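Student: need the 3D shape of this:
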Amino acid sequence: MEGELSHIGAGLAAIGSGAAAIGVGNVAGSFLSGALRNPSAAASQTATLFIGIAFAEALGIFAFLVALLLMFAV
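Tutor: A predicted model of the protein is given here:
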C-alpha cells in the first residue's frame, strides 16, 4: 500500500515538470511581446530573459527530483 501511494505522490510531483514548461513559455512569450513593442530595449533585457528561464527550469528539475525521491527512496 505504501509503495502505491509513493507512486501517486511521484506522479503528482511530476506535474511540476509540466508547469515548468508552461512557465518557460510564459517568460519567453512575455519577452517576445515586449521586444516587439520596443526593439531598442530588447538587447538590454536578454540577460533577464535567461535568468527567468533558468529559474523556471530549476523548479521543474526540483519537481522531477522530488518525484524520483518519492519513487525510489521511500
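Student: hey, let's count contacts and neighbours off CA atoms from now on
Tutor: Will do.
Student: what's the helix or strand harbouring residue 48 packed up against?
Tutor: Under the criterion DSSP states H and E, the helix or strand holding residue 48 is helix 46-72. Applying 3 or more C-alpha pairs under 8 Å, 6 or more residues apart in numbering; DSSP states H and E, one finds that helix 46-72 contacts helix 2-37.
Student: let's see this one next to it:
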Amino acid sequence: MEAEAAKLIGAGLAMTGMIGAGIGVGNIFGSFLTGALRNPSAAGSQIGNLFVGAALAEALGILSFVLGILLYSA
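Tutor: Alright, predicted model coming up:
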C-alpha cells in the first residue's frame, strides 16, 4: 500500500468519530426528553447536566474532525 493511500484511509477513519458524536448527542437529548416526560418537576434541575453532556460529546466530534484534517494534510 502506498503512503498516500494509507494517509487518506487514516484520515477517513479518524473523521468517522463525528458519527459517534452525532449518535451520542442524540442519545443525550432523547434520554433527557424521556426523563422530562416521566418526571417534569425534576427536568429543570437537569438542564445543566444536559448541556454539559452535549458539549462533551460535540467536543469529541470536533476533535476527531481536527485529527482527520491534520492526518489528511500531513
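Student: after superposition, what's the TM-score here?
Tutor: Here the superposed chains carry a TM-score of 0.95, computed using TM-score structural alignment, normalised by the length of the first structure; 73 aligned residues with a C-alpha RMSD of 0.6 Å.
Student: tell me how far residue 46 of the first structure lies from residue 40 of the first structure.
Tutor: Using C-alpha to C-alpha, to the nearest Å, one gets 12 Å for the distance from residue 46 of the first structure to residue 40 of the first structure.
Student: have a look at those two and say which one is more surrounded.
Tutor: Set residue 46 of the first structure next to residue 40 and count neighbours by other C-alpha atoms under 10 Å: residue 46 wins out with 13 against 10.
Student: how about the more buried one, what's its partner in the second structure?
Tutor: For residue 46 of the first structure, the aligned residue in the second structure is residue 47 (criterion: TM-score structural alignment).
Student: which residue is the nearest non-sequential neighbour of the residue nearest the centre of the second structure?
Tutor: For the second structure, the residue sitting closest to the mean C-alpha position, by C-alpha atoms, centre = their mean, is residue 21 at 1.7 Å. Nearest non-adjacent residue to residue 21 of the second structure, counting by C-alpha to C-alpha, 6 or more residues apart in numbering: residue 61, 5.0 Å away.
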